[in-house]
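>>> pasting the structure only:
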């Protein structure tokens, strides 16, 4: 079955600009520590660059996650069962998503992503690989509750959230996202989520600052996107990519650092950065078993099973939606 054209749920103005993108960029650039939420790294160009990142030698999470999905298919089939609608938060990986779909025999596949063209291309690719599977792409901001296609209304749901993307959020925002996912998927749903593990600092920093500069291009693409979509005048050649390990928060931080004093405009507003000042673009939190389970439980999910790759660098965790408690 071919992928449907998809449902668009992104709020754009008359010029086609995502209103939330403009608002969050302008707000973030006004902070003392300038910051733009990581989700805006993933326009169509950014999504493709991230796919390229997954192929570089230093970036282990994709290989580790793929290893688990390849070797534990029978475990997933037994724990999840057939007939669920797989709702993937983020456009499907050409490698990882088919491994899960083959293992569990789903009734439908619903990829959710804010990058519309990339979403539709990924959905079309999956539809070709699985001609008997109903594919319903939805262009939406999955950080908020999303109305799923009516064709899947009566199907039990399995959320699929790979790449340890949950690590991009600070704990409070991560809890909010997990609760939003639970609301999207509904009662009696399940969630299979990837969560990266704490490990040697040098390994972590290299994974986010590869020798080929692919991650740098991914980070700098945000500035190009701001210039293109928000009438920005950011001098991209005056910014450099930097990855920093922050031990107190158990996270890698990505920054765009000014190499000289600069001034620029975005959507008609003026900004300035002194040499050495940065725009904080992404966090990537790393987890222990305890911190992962605490976050999941706070977000309304009960962990059921946990799988690690052979080198114990990465985890996939299967959860079920916790029952809602009614206050007395």
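Received it, and whenever you're ready, just let me know what you need. Everything numeric here is computed off the predicted structure, so don't read it as measured data.

>>> When you work out contacts or count neighbours from here on, use the C-alpha atoms and nothing else.
Noted.

>>> residue contacts, residue 109?
Contact criterion CA atoms under 8 Å, 6 or more residues apart in numbering gives 85-88, 133-136 as the residues in contact with residue 109.

>>> and it, what element?
Secondary-structure element containing residue 109, defined by DSSP states H and E: strand 108-113.

>>> what's in contact with the helix or strand just after that strand?
Next in sequence after strand 108-113, counting helices and strands by DSSP H and E, comes helix 116-129. The contact list for helix 116-129, computed with CA under 8 Å, 6+ apart, reads 1-3, 5-6, 8, 44, 47-48, 90-94, 98, 111-113, 133-139.

>>> List only buried entries from these.
2-3, 6, 44, 47, 90-93, 111-113, 133-139 (16 or more other CA atoms under 10 Å).

>>> Filter those down to the ones in helices?
Secondary structure assignment (DSSP state H) places 44, 47 from these within helices.

>>> taking the buried ones among the contacts of helix 116-129 one by one, which sit in strands?
In strands, defined here by DSSP state E, the members of the buried ones among the contacts of helix 116-129 are 111-113, 134-135, 138-139.

>>> ok, these vs residue 249, which is closest?
Residue 249 lies nearest to residue 113 out of these, by CA to CA, at 27.8 Å.

>>> so who does that closest one touch?
Contact partners of residue 113, counting by CA under 8 Å, 6+ apart, are 89-91, 119, 138-142.

>>> just residue 284 next, same as before
Neighbours of residue 284 in contact, by CA under 8 Å, 6+ apart: 165, 167-169, 251-253.

>>> Repeat the analysis, applying 7 Å as the threshold.
Applying CA atoms under 7 Å, 6 or more residues apart in numbering to residue 284 gives the contacts 167-168, 251-253.

>>> Can you redo those residues as a markdown table, where the extra columns are secondary structure, neighbour count and distance to residue 57?
Putting these into a markdown table (DSSP: H, G, I helix; E, B strand; the rest coil; neighbours: other CA atoms under 10 Å; distance: CA to CA, whole Å) gives the following:
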| residue | secondary structure | neighbour count | distance to residue 57 |
| --- | --- | --- | --- |
| 167 | helix | 22 | 21 |
| 168 | helix | 21 | 21 |
| 251 | strand | 22 | 20 |
| 252 | strand | 23 | 18 |
| 253 | strand | 20 | 20 |
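
>>> Presented hereafter is structure B, for comparison with structure A:
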């Protein structure tokens, strides 16, 4: 498929979402260069506990995690972004090859270069692609013991059936002797979750609104970002954060020959973030070809880092 075809298919997919009865934008459009930078800011906010909590677990339990990782290891990290979290484990795990993958090519290349400079003993092989697509490793890497590293509870951004599909892809990638280190946010008090996605500085709002700026670039459209606002809530029944863009007035746009109408108050879905129990993580693993070997939690049981072995 040539680039022109890919661009046209991408545009059509975005339009289908905006013309649906419940309008939606794929959460991958959070992550252009600006979006990646904004997410890095989110991870440093007081309200956003997942990053610092996971960091403490990874640092304090690195040696225990390393017990599950064989020598001559290759670690693949889908959606690696800044490649910073793998640094909490590198000295303990000491893999031979690290394969970060991310949709933002420039950001990935900068991160990979920095990592190569900081860890000259580590071979870094970045792959710039959409992580909804299978990761294909070069033949020269096939003999390594392979492990996937998927921190940040990004697995929660998938619908449950999509999470199964993704983990099955990871199971196929790592093979029968491999495994996966998986960060998963846990079900907890509503107030804590609400604050994490509605920070006082409004960075999460900027991050959410940036999806419109991103699809404007892809579609050559002119959606007015100032006429939308960030809206996030925790659905305790579904155990998920729901994030939307809310139209602040009646408005319409002509895009690629299609008329797109937004009513005042209409919600455009941008993300779900599911929260799991440990039992739910074990079930998800088993249904995807893995076995939950061990879970490491913080003292307040807000977050978990899990090791899944292939079965």
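Received the coordinates, thanks. These numbers were taken from a predicted model, which means no experiment stands behind them.

>>> and which of the contacts of residue 284 of structure 1 is nearest residue 204 of structure 1?
Within the contacts of residue 284 of structure 1, the smallest distance to residue 204 of structure 1 is 7.3 Å, found for residue 252 (CA to CA).

>>> where exactly do the helices run in the stretch 51-200 of structure 1?
Taking DSSP state H, counting those that start in this stretch as the test, the helices found in the stretch 51-200 of structure 1 are 61-71, 73-80, 96-104, 116-129, 171-185.

>>> thinking again about what came up before, for the contacts of residue 113 of structure 1, which ones persist in structure 2?
Counting by both residues aligned by TM-score structural alignment, their matches' CA atoms under 8 Å, structure 2 reproduces these contacts from the contacts of residue 113 of structure 1: 89-91, 119, 138-142.

>>> between those, which is nearest residue 203 of structure 1?
For these, the residue nearest residue 203 of structure 1 by CA to CA is residue 90; the value is 25.5 Å.

>>> residue in structure 2 matching the closest one?
Across the two structures, residue 90 of structure 1 finds its equivalent in residue 79 of structure 2, going by TM-score structural alignment.

>>> which residue in structure 1 lines up with residue 126 of structure 2?
In structure 1, residue 126 of structure 2 lands on residue 137 (TM-score structural alignment).

>>> Revised request: answer the last question for residue 234 of structure 2.
Applying TM-score structural alignment, one finds that residue 234 of structure 2 aligns to residue 245 in structure 1.

>>> Which part of structure 1 matches stretch 93-107 of structure 2?
Residues 104-118 of structure 1 are where stretch 93-107 of structure 2 aligns, with TM-score structural alignment as the criterion.

>>> Next: stretch 157-170 of structure 2.
Aligned by TM-score structural alignment, stretch 157-170 of structure 2 falls on residues 168-181 of structure 1.

>>> average distance between the strand holding residue 109 of structure 1 and structure 2?
After superposition onto structure 2, strand 108-113 of structure 1 sits on average 0.6 Å from its aligned residues (mean CA distance after the TM-score superposition for structure 1).

>>> List the buried residues of stretch 281-296 of structure 1.
Buried residues in stretch 281-296 of structure 1, counting neighbours by 16+ other CA under 10 Å, are found at 281-288, 292-296.

>>> Arrange the residues you listed in a markdown table, one row each, with secondary structure and distance to residue 241 of structure 1 as further columns.
Putting the buried residues of stretch 281-296 of structure 1 into a markdown table (DSSP: H, G, I helix; E, B strand; the rest coil; distance: CA to CA, whole Å) gives the following:
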| residue | secondary structure | distance to residue 241 of structure 1 |
| --- | --- | --- |
| 281 | strand | 10 |
| 282 | strand | 11 |
| 283 | strand | 14 |
| 284 | strand | 15 |
| 285 | strand | 18 |
| 286 | coil | 20 |
| 287 | strand | 24 |
| 288 | coil | 27 |
| 292 | helix | 28 |
| 293 | helix | 32 |
| 294 | helix | 32 |
| 295 | helix | 29 |
| 296 | helix | 31 |
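
>>> Could you dump those into TSV with distance to residue 212 of structure 1 added?
Listed next are those as TSV, based on distance: CA to CA, whole Å:
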residue	distance to residue 212 of structure 1
281	20
282	20
283	21
284	20
285	23
286	24
287	27
288	30
292	31
293	35
294	36
295	34
296	35
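
>>> From these, pick the one nearest residue 147 of structure 1.
residue 296 (22.1 Å).

>>> what's the counterpart of that closest one in structure 2?
Mapped onto structure 2 by TM-score structural alignment, residue 296 of structure 1 lines up with residue 285.

>>> Next, the contact list for the closest residue to its match other than its chain neighbours, please.
Computed as CA to CA, 6 or more residues apart in numbering, the closest residue to residue 285 of structure 2 that is not its neighbour in sequence is residue 291, at 5.7 Å. By CA under 7 Å, 6+ apart, the residues touching residue 291 of structure 2 are 285, 308-311.

>>> Is residue 291 of structure 2 located within a helix, as I assumed?
No. When the secondary structure is assigned by DSSP: H, G, I helix; E, B strand; the rest coil, residue 291 of structure 2 falls in strand instead of a helix.

>>> The strand holding residue 109 of structure 1 to helix 116-129, inter-axis angle?
Strand 108-113 of structure 1 and helix 116-129 meet at an angle of 160 degrees, taking axes from the mean of the first three to the mean of the last three CA atoms, to 10 degrees as the criterion.

>>> Strand 108-113 of structure 1 relative to helix 96-104, how many degrees between them?
Here strand 108-113 of structure 1 points in a direction 160 degrees away from that of helix 96-104 (the same axes, to 10 degrees).

>>> ok, back up a step: which positions within the match of stretch 93-107 of structure 2 qualify as buried?
Residues of stretch 104-118 of structure 1 classed as buried: 104-116, 118 (neighbour count, 16+ other CA under 10 Å).

>>> circling back: what helix or strand is the match of residue 234 of structure 2 located in?
Secondary structure assignment for residue 245 of structure 1, by DSSP H and E: strand 239-246.
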